[in-house]
Structure formats: structure tokens, C-alpha cells
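J.: Give the three-dimensional model of this entry:
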Amino acid sequence: MSPHTFHTLPSLRHAVRGICRAHCLPSPNGARLVLSVSRLATAALDAGGSVRLEAVEQPVPGGRTLLAVTLHAGRTPASPSPADLPLPGQATPDGTVAWHLPLGEAGSRGEDRPPSLAPPAPRGDAPAPGGAREAAAEGYEAEIAALEGELGAALSRVDTLSTELHRLKDELAETNSGVLALYVQLEERDEQLRRAHGQILRELEDALRPPPITVNGMDLAVHYAPADPDAPTGGDFYDWLLLPDGTVHITVVDALGHGVRSTRSALNVTHAVRTLALEGHPLESIVARTHDILAPFDPDLMATVLLARIDPETGALRLANGSHPPALVVRADGTADYLELRGRGIGFPLPGSDTVREDTLHEGDLLMLYTDGLTESRRDPIEGEARLVTSARAHARRPVEEIPGAVAKDMHTVILHPDDTLALAVRRTGKPQRGHPLAGQP
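T.: Below is the predicted model:
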């Protein structure tokens, strides 16, 4: 559109609307442009002057196109600041104001719909009388002014809401960033607390476990691993001690459950068994008597128990079992056997060992006592027992202190059912030297 001069506000508005339609400007931008041009031109037209309007499409880098609309209205004391218009423009010292509006794909079709620069034609088939025509024009102008006032107020409200929305978005982004940072800090703190908690529990549980014993003619070692390293307490426990008659007593317990409660239950069992063993009760009666002692105090207690008595002098081995996995013996010649023995654990119906199984550990024989976490990590105890035989035979000649951990590592290459694991190894190294049958215990 080449520059065109306007002497009336209606004709100017009509031309601006035509430009907006021709270049397919979005409605909000078009309405703001009409209001801005009208406010700038009002002062000049009220003073009896004229204004010039020009609209040109300008390509910009990136393949985009801008619509440059320029109004030459001059400067008057009543002219508003271009920065305060509904659509702020760029002003020059001579009073020219320009707007640069981005066009979409539809903007290129503007040349198919050239803007009309003429004022709107009067309605009706015949021209109206002069007085009526002037009255109609005044009424039309008043109606347009009222609508523009309402539109300006609406656009102002939209601007206010847009500003508030941007502010709220910025605040929300800052809040989300702060929450995320706090969440990360809490996660790190929680991880630190978990590790510290686990370390404390490990130290407490280690303090509760029996100290090592040294027996002339026998080597002993144990390995324990919790199902959850951050919560190392569990119901797998053991006890070993030297009895007054010189035999070695070993207790292996697996109390139902995990955590501190199961640890307490396992400790109760080992303490009761130790007391009964030191009092000289027969091995075959200890499981049942332990149940009788603990049931009144802990009726929910359920635990499997395996008891072993070994004479370091002769190698005589006696076993009692309460629902526990059987002991495994690997002979010096490489053969291996499970020492099966029936019985029912503490908290089970009819608790006690059905009988006592007797065997002999010869020089070089290895005895493995364990909990089901060692053989049931793949949810198949039969397959686990077969793998345990293979692993124990493979490591039987290693130093005893290395055997339990090496066997557990073999057994846990695949873990489908995590559980607390206890593995205890005893090897008979030979007949004790005369005069030094026992080295004692701390």
C-alpha cells in the first residue's frame, strides 16, 4: 500500500482494518493496531490536520516477513506516547510512528485482497438527506468510539493477565527448581542416613555375634551377608562354644522374617540353647526344651535350628535338627554327603529333633553348616543343594577362613530370591596334641 492521506477518523479506521484483513493479521494484533493508529491520529485530526498511512511487507533473514505500518501524524501536545499505546510503536522526532508485525504463511496472500482506502459507503439504496447523514455519521462514530473503549479496556486486561501469567510461570519455574534441588538434597541425605544406619546396625550385630574360638585340631570360619546391605539385621544367627567336657557345640538358627525383630528372636534361641548346653541337657532334647522356654514369652516365634557337637579328640560328630537344611560333609577324598535328619523347629507343631545323627570327621574332612539363603537364592532348593556340593568340593582345600565366602560367592551369581545368608565351615586338621587339647576361647 502506497502512502495515503486521511482527513477523517472513520476512513482511517476502515483503511487499517482493510490492511489487517488483507494481510491476515491475528485478531489481537489487528485490534491493537486499529486502537493505536486511532489514538495517535485523533489529536492531529481534531486539530484540523491530516495523517498519512503506509503499509509495506518487508522480508527479514530466516525466511520470515514483517508488515511495516507507518503513520505520519506529526507531534501535538495531546499525542500519546508510542510506548503507552495498546500496540507500542517506534517513533521518530518528526512524529512518525511505525509498527513491525510478523506475518504467518497467510500474510503472503495479502496482495490478493488489497486494502480499501476509501471510507465506508453509506448504507441504503438512496443517499440520505444531509442532516440525517450527519446524524448517522455521528451516531456511528460514537458507537465506534464506545466499542474501541471497551476493546482497549479488554486488551489492557489481557496485557495485565499476560504479565501476571509470565510472572507466575517464572515463580513456578523457580519454585520447581528449588523443589528439585531440595529433593536431590533429601535423596542424598536419605542415602547418607541409610548408610549410617546400616553401619550402626552392622556394628551392633557384629558385637552380638559370638567371638571366634580356637580349638586345637579344628579350624572354624563363618560368613554372613544380609539380604539388604543397608539393613543388615536379620534372623540368621550362629553360636559356637567349648563345653566343659571339651567338645565343641555349634548352633545355627534361622528365625522367620527380617530386621530387628528376627534378630531378637534368633538371639533368644541361641542364648536359650547355650544355657541348656552348658547345663548338660542331652543334645536330642535341646530343640524341644528351647521351644518350651521361649513360647510363653514370644508366641509368634518361628525358627529352624541345627545343632552340632564335635569332639576334637576323636572327631565324633553328633547332629540334632529342627526343620533346618541338612549339614554337608566333604570328605578328604573328595566325596560329599548331606547328613539328613528329620525334626521340627521352634514354634512348629511338635517341635524337636526326631533323633540324633552320629558321624565322624576324619583329618581333612570339611563340615558345612548354613541357612537356606545359601541354597534357595534361585528358588529351587534341590538345584541349590547340588550346586552347593560342587562349590564346596571345589574350595575344600583352601584355607578355612576363605571357604564360606568363596562358596557364598559361587551360590549367589544369580539371585532370584534375596535372603539373609549364613555359611559356617569346620575342618578337622588332625588329632590334638597331648597336653594341649583345647586352646580355649576369649
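
J.: C-alpha from now on. contacts and neighbour counts both.
T.: Fine.

J.: Check which helix or strand the spatially most central residue of the chain maps to.
T.: Centroid-nearest residue in the chain: residue 187, 8.9 Å away (criterion: Cα atoms, centre = their mean). According to DSSP states H and E, residue 187 maps onto helix 130-208.

J.: Counting by contacts, list what that helix packs against.
T.: Helix 130-208 makes packing contacts with helix 27-46 when contacts are defined by 3 or more Cα pairs under 8 Å, 6 or more residues apart in numbering; DSSP states H and E.

J.: Quick check: the residue nearest to the centre of the chain vs residue 180, distance?
T.: 10 Å (Cα to Cα, to the nearest Å).

J.: same check, this time on residue 248
T.: According to Cα to Cα, residue 248 stands 58 Å off from residue 180.

J.: Which one's more surrounded, these two?
T.: Between residue 248 and residue 180, residue 248 has the larger neighbour count (other Cα atoms under 10 Å), namely 20 against 12.

J.: In this structure that one contacts residue 315, no?
T.: No: counting by Cα atoms under 8 Å, residue 315 is not a contact partner of residue 248; they are 10.4 Å apart.

J.: Would you mark the buried spots in stretch 331-348?
T.: Neighbour-count burial for stretch 331-348, counted by 16 or more other Cα atoms under 10 Å, picks out 331-332, 336, 341-348.

J.: Now the terminal residues of that stretch, how far apart.
T.: Terminal-residue distance, stretch 331-348 (Cα to Cα): 33 Å.

J.: Same question for stretch 394-409.
T.: Stretch 394-409 stretches 13 Å from its first residue to its last (Cα to Cα).

J.: and that stretch, which residues are buried?
T.: So for stretch 394-409, counting by 16+ other Cα under 10 Å, buried means 396-397, 400-408.

J.: Helices along the chain, start to end?
T.: Along the chain, counting by DSSP state H, helices occupy 9-22, 27-46, 130-208, 259-278, 283-294, 372-375, 381-395, 403-411.

J.: From residue 299, how far out is residue 293?
T.: Noted for residue 293: a distance of 11 Å to residue 299, by Cα to Cα.

J.: for residue 199, what are its contacts?
T.: Going by Cα atoms under 8 Å, 6 or more residues apart in numbering, residue 199 touches residue 230.

J.: how close does it get to residue 226?
T.: To residue 226, residue 199 is 12 Å away according to Cα to Cα.

J.: before we move on, back to that, nearest to residue 216 among the buried residues of stretch 394-409?
T.: Distance ranking of the buried residues of stretch 394-409 against residue 216, using Cα to Cα, places residue 400 first at 14.3 Å.

J.: One more, so I can put them side by side:
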Amino acid sequence: MDLSRAEPASGEAADVLGVKQNEIVTSLRRRVRTACGEGGVPSEDRARLVLAVTLLAEAILDAGGMVDLETTVTDGVLTISVRSSEPITQSDLDNLPRPAAATDDGRATWRFITGDLPIPVPADDGRATREEMLALTTRADAHARGLQELKQELAETNSGVLAMYIELEQRDEQLRHAHARIFHELEDALRPPPPSVPGLELGVCYSPTEADSPTGGDLYDWFVLPDGHLHVTLVDAVGHGVASTRDALTVTHTIRTLALERHPFSDLIAHASRTLAPIAPHLMATVLLARIDPATGATHLANGGHPEPVLVDPAGSARLLRPPATGRGVGFPRPGSPRLLDVELAPGATLLLYTDGLVETRKDVDEGQARLLELAGAHADRPATVLPSEVVERMHDVVLYADDTVLLAIRRPAADARR
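T.: Take a look at the predicted model:
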């Protein structure tokens, strides 16, 4: 059996190496999901296993090693093993999201009791990751509710259980940090990297409320439609923690499905709200959509209660793109964008899409937007890949009100840059 290997590289070859490593890791995830689906492994167990295999494979490939995966089913037991050219010790495996056992021949092995029926697994890596994230967030919600109920019961007892209550608080803190680590890693998987769009340069920066905060309701999605246009969805779900992450994920997935089914761009927000109302009646989220033609720069914006985007022209002058009519997001009364905003992304121009955490750090939105316009113009010459991080860092120099922040940059390179 051939082992996959990512050879060391430097300079421009590092990009090729990164692509090859991603292909290897994606292939391993697909094989793990296939085996788990056929073996009837529950989604939440599959999610932790996929993440564990991903982290272990990346570490091996980064060290220049070779890696492969084997699956077997014997007497109702599914065995999944990672084989590496590099030594694997038990200490390497104990801290994985799903700990494994190190065998004498240097393999990492996981075992599961197979289910009675297979469980369908999405073929698309992104959709499978979203399904796994939803399974874990649901499980985390159940744990949180159980812990809260237990705390209330302990609080009603006499002082003799005070020591138990303190111990529970400590375990709760440990569990929160463990979940935060897993959620951060899964959020990285849920934040899609910029797609390859000839004629456009893309960049993104995500800044969480706190360094150890689990998840938030600020998510984005961008992909290329069959006609070559770039579609961007930016969502800010009402609420905090894993519940808002689940809501934001639900909205982005719904809009992606509707867009790929070729529903009218102007109706996507309202259609998504109607679709989700029966199944998620309490879900509320502001939404900003962009549809861009890379060949001409023609850009359509649908704003459902979201902060106004910023357009920086080739000369470095920045302005807010205010919608022609007030729109409302998913879950709000009369959702949708009554009128689209149409602009041209000229060669050398940059479009910035962001969530309110970027401009509310000093509790004054007007001041925040004014500072954003100034910084966007002053840094207009920076590459689109690094512009979001630099702007977010400077906008967050003083933080009186902390909130999750997403900033996306979309630039149409100047003619001389394209040549």
C-alpha cells in the first residue's frame, strides 16, 4: 500500500506543497467519513474522529513524513488505523479530540461498535464538516443544559454539598476550555478559504470576542457559481455561543442551496427566511449578499439589516454603500432587501464587507465607520490578502465593547497588475 508524502519545499514550491497536503488530508477525511457512514458511526463520534485524523495527518505531513489510512470491520467492530513513516507515540495521541491507541507497529488505532444501519454522509467536504459541526454543537448544548440543571439542584441543597459544587465548577471550566479548543478547530474548518476567482483578489480576517471564547454568530460563505460569478454571504446571527453559530451556519447553508438552485438573487434573503420559519422560528440574523461578475466588475448587493459595505476606488477614496431602501434580515418582519444596490468594481477598486463588531469597539458606530473609511483609504495599496488583518488590528486598538468580527476584502486588480 502506498503512503502519501508531502516533500519539503521552499519559496514558490511551498504553495504547491500546501495544495498537495490539503489534497492528502481531504482524501483521508473522505475515507474516514465513508467508513464511518458504512459502519453506522454517529455524526458526533465521526466529527471528533475526522478532526483527530486531520490533526495527526497534518502533523506528520508537516514533518515531511508519509501517511495512509486503513479501515477494517470484524465481528461488528470498525477499526480505523493511521500508518505513518514517522514514529507515533501514545503521548502524541492522548490529546487528540478523539484519543487513539498506539500499536506496537507504530500505528494510531480507533475502534467503534458498528451500528445496525449505515448513516448517509455528504460527499462534499464542506457539507460534511457543517453536519459534524451541527452534531457537536447540539451535543454541547445538551451538556450545557445538563450542567445548568445540576447546578440548580446542588444550589438548593444544604451547605454539606458546597465542596461538590466547587468541584463541579472546576470541572465545568475544564470542559468549557476543552470544548473551546475543539470549536476553534472546527470553526477554522467552517471558515472557507478564499475561492480561486480569475480577475479577483480575496482576503479575510476573523477576530473572536475573546481568545478562548468558543464560537460566535458571525459566519461567511463564498463560492463561484456555474456562470463564473462570485457569490458572497455574510451573516451575523442574534445571540451568543454555540447556539448563534448553529443559527448562522443554518442561514449560510440555506442561502447557498437556494443560490445554487438559481433562485433570484433579489429574493434570496426573504426566501431563506420563509424556508427557515417553520423549522427555526426563533432564528434571527442580519444578512449581506454580494454577487460579482469578475469579468466586468458589475456588483449587486442585497442588504438585510447589515452594516453598509465600503467601496474603495482606485485612487484610495473610500465611501459607504448605503442601500436605497432599508432591508431586514432572516427571522425579522418583512425580511429581504426591497431594492438591490448596483455598483461597479472598477479595476484597482476594493469592496469591504464586515460585521458590526468591526465598528462598535468604541460604542459609537458613526465614529467607527468614519475610522473605517479613513483606514480603508490609507491602506488601499496593501494586498487584499493582508488588508483585512491590518484594518481589524487598527480598528481594535481601543476596545470598549467586544464582539466577534469578520472583514472580507474583494479587489478587482488594476489592468497592469493583471498583466
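
J.: Report the TM-score for the pair.
T.: Scored against TM-score structural alignment, normalised by the length of structure 2, the superposed chains reach a TM-score of 0.57; 253 aligned residues with a Cα RMSD of 2.5 Å.

J.: ok so, going back, for the buried residues of stretch 394-409 of structure 1, which one is nearest residue 352 of structure 1?
T.: For the buried residues of stretch 394-409 of structure 1, the closest approach to residue 352 of structure 1 (Cα to Cα) belongs to residue 404, at 27.7 Å.

J.: just checking, the closest one touches residue 366?
T.: No: between residue 404 of structure 1 and residue 366 there is no contact under Cα under 8 Å: 11.2 Å.

J.: what's the overlap in contacts for those two?
T.: Taking Cα under 8 Å, 6+ apart as the contact rule, residue 404 of structure 1 and residue 366 both touch residue 425.

J.: who touches residue 322 of structure 2 in this structure?
T.: Counting by Cα under 8 Å, 6+ apart, residue 322 of structure 2 has contacts 308-309.

J.: Regarding structure 2, what is its longest helix?
T.: In structure 2, with assignment by DSSP H, the single longest helix is helix 125-155.

J.: so who does the closest residue to residue 126 of structure 2 other than its chain neighbours touch?
T.: Counting by Cα to Cα, 6 or more residues apart in numbering, residue 126 of structure 2 lies nearest to residue 190, which is 7.4 Å off, once chain neighbours are set aside. Shown in contact with residue 190 of structure 2 (Cα under 8 Å, 6+ apart): 126, 129-130.

J.: quick one: which of those residues has the most company?
T.: Most neighbours among the contacts of residue 190 of structure 2, by other Cα under 10 Å: residue 130, with 22 neighbours.

J.: any idea how far that one is from residue 191 of structure 2?
T.: Relative to residue 191 of structure 2, and taking Cα to Cα, residue 130 of structure 2 is found at 10 Å.

J.: residue contacts, the alignment partner in structure 2 of residue 286 of structure 1?
T.: Under the alignment (TM-score structural alignment), residue 286 of structure 1 maps onto residue 268 of structure 2. Counting by Cα under 8 Å, 6+ apart, residue 268 of structure 2 makes contact with 255, 258-259, 336.

J.: now swap in residue 321 of structure 2 and tell me
T.: Residue 321 of structure 2 makes contacts with 308-311, 341, as judged by Cα under 8 Å, 6+ apart.

J.: Tabulate these (a markdown table), appending neighbour count and distance to residue 152 of structure 2.
T.: A markdown table is the format used below for the contacts of residue 321 of structure 2 (neighbours: other Cα atoms under 10 Å; distance: Cα to Cα, whole Å):
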| residue | neighbour count | distance to residue 152 of structure 2 |
| --- | --- | --- |
| 308 | 20 | 44 |
| 309 | 21 | 45 |
| 310 | 21 | 48 |
| 311 | 26 | 51 |
| 341 | 17 | 51 |
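
J.: Against residue 243 of structure 2, how distant is residue 142 of structure 2?
T.: Per Cα to Cα, residue 142 of structure 2 is found 11 Å from residue 243 of structure 2.

J.: do the same with residue 408 of structure 2
T.: As for residue 408 of structure 2, its distance to residue 243 of structure 2 is 23 Å (criterion: Cα to Cα).

J.: For these two, work out which one has more neighbours and name it.
T.: Neighbours were counted for residue 408 of structure 2 and for residue 243 using other Cα under 10 Å; residue 408 has more, 24 against 21.

J.: Please say which position in structure 2 residue 380 of structure 1 maps to.
T.: Under TM-score structural alignment, residue 380 of structure 1 pairs with residue 364 in structure 2.

J.: Now do the same for the residue nearest to residue 126 of structure 2: its match in structure 1.
T.: Using TM-score structural alignment, the equivalent of residue 190 of structure 2 in structure 1 is residue 208.

J.: wait, which of the buried residues of stretch 394-409 of structure 1 is closest to residue 219 of structure 1?
T.: For the buried residues of stretch 394-409 of structure 1, the nearest to residue 219 of structure 1 is residue 400 (6.5 Å; Cα to Cα).

J.: Contacts only, for the closest one.
T.: Going by Cα under 8 Å, 6+ apart, residue 400 of structure 1 touches 219-221, 425-427.

J.: which of the residues you listed sit farthest apart?
T.: 221 and 427 (9.2 Å).

J.: And these two? Which one has more around it.
T.: More crowded of residue 221 of structure 1 and residue 427, by other Cα under 10 Å: residue 427, with 26 against 19.

J.: Residue 35 of structure 1 against residue 150, yeah?
T.: No: using Cα under 8 Å, residue 35 of structure 1 is not in contact with residue 150, being 10.8 Å away.

J.: More neighbours: these two, which one.
T.: residue 35 (22 against 12).
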